[in-house]
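A.B. asks: A predicted structure for the sequence below; I have some questions about it.
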Amino acid sequence: MELPQDKHAVLRIMARPSDVNIAGDIFGGWLMSQCDIAGGIYAHRIAGGRVVTVAVNNFQFIAPVLVADIVSIYADTMRIGTSSITVKVTVLIERRDGKKETTMKVAEADIVYVHIDENRQPAAITQE
């Protein structure tokens, strides 16, 4: 597997030793947080303003993330409602083991965001 050539990652970050769980793998909560950040950046662009997370559906951990893996998070629009946007987040990692580099999918999720106004109330998403 290779990184998509026709897309740009919304977020890229290196997994660090401070992000591990007791087993030495990257803590799932850390990865979920990074996905929410990336999905929020993407949803903000689509909605044209502030968004809040209202649901995380179908979060699937496919393979562990290890320290020093380069984590790339991609986002795509699944559905746009009146004030909500559902974003498909896909997480790929690049892992270097000596001279060998491997790229693999490690997680994916569907995250729902709601566009809000200055009073923190749902606001319509206008598509141009």
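C.D. replies: Ah, there it is. Numbers count the residues shown, from 1 in each chain.
A.B. asks: From here on, just use CA atoms for contacts and neighbour counts.
C.D. replies: OK.
A.B. asks: So what's the gap between the strand ranked longest in the chain and the chain middle?
C.D. replies: Longest among the strand segments of the chain by residue count, using DSSP state E, is strand 100-115. Strand 100-115 has its C-alpha centroid displaced from the chain centroid by 5 Å (Cα atoms, centre = their mean, to the nearest Å).
A.B. asks: Over to stretch 58-67?
C.D. replies: The mean C-alpha position of stretch 58-67 is separated from the chain mean by 12 Å, Cα atoms, centre = their mean.
A.B. asks: first to last residue in that stretch, what's the distance?
C.D. replies: The separation between the terminal residues of stretch 58-67, taken as Cα to Cα, to the nearest Å, is 25 Å.
A.B. asks: let's bring in a second model and compare:
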Amino acid sequence: MSDTPAYPPETQPVGRIVAMPADTNPEGDIFGGWLLAQMDLAGATPAFELARGRCATVALDGMVFHQPVSVGDEVSIYAEVIHAGRTSIRVSVEAWKRARGQPQVASVRVTQGVFTYVAIDENRKPRALPGKE
């Protein structure tokens, strides 16, 4: 894709994981649902930090799969808060792959999406973010 950046973000990834054979779909590629789950977990990290507590995923906007992930690929996931409302937090999440043993410059963006999380209280009800009470 022409709009795919040549290099991963300069920030540290929120998570890294190696794609394993148990994570494949019937065609032998890594199952999109597995990748989506990894991205949701990674995106929750900055949301939880900003909310200073529990959050729930409420939406996923614009998920785009650019490239397949293969068994053995190292997947690095980057997440950045792009908006914070009164109770909700939108996080841009990107997943990049590289064959193990290859330099970081050999990474390729495989998918991206925007996740929305809502801060919740002990009763699982929306609560205001710190400083937005």
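C.D. replies: That came in fine, so what should we check first? Here the structure is a predicted model, which means the values were calculated and not measured.
A.B. asks: Check the secondary structure at the residue nearest to the spatial centre of structure 2 for me.
C.D. replies: What sits nearest the mean C-alpha location of structure 2, by Cα atoms, centre = their mean, is Met39, with 2.7 Å. What DSSP: H, G, I helix; E, B strand; the rest coil gives for Met39 of structure 2 is helix.
A.B. asks: What lines up with it in structure 1?
C.D. replies: With TM-score structural alignment defining the correspondence, Met39 of structure 2 maps onto Cys35 in structure 1.
A.B. asks: any idea how far the nearest residue to Ala6 of structure 2 once chain neighbours are set aside lies from Thr24 of structure 2?
C.D. replies: In this structure, Ala6 of structure 2 finds its nearest non-sequential neighbour in Val108, 7.5 Å apart by Cα to Cα, 6 or more residues apart in numbering. Here the distance between Val108 of structure 2 and Thr24 of structure 2 works out to 19 Å (Cα to Cα).
A.B. asks: can you map out the strands along structure 2?
C.D. replies: Under the criterion DSSP E, structure 2 contains strands at 15-18, 55-65, 73-84, 88-99, 108-119.
A.B. asks: Read off where the first one ends up in structure 1.
C.D. replies: When structure 1 is aligned by TM-score structural alignment, the counterpart of strand 15-18 of structure 2 is residues 11-14.
A.B. asks: Have a look at how far, on average, the matching stretch is from structure 2.
C.D. replies: Superposed on structure 2, stretch 11-14 of structure 1 shows a mean distance to its aligned partners of 0.5 Å (mean Cα distance after the TM-score superposition for structure 1).
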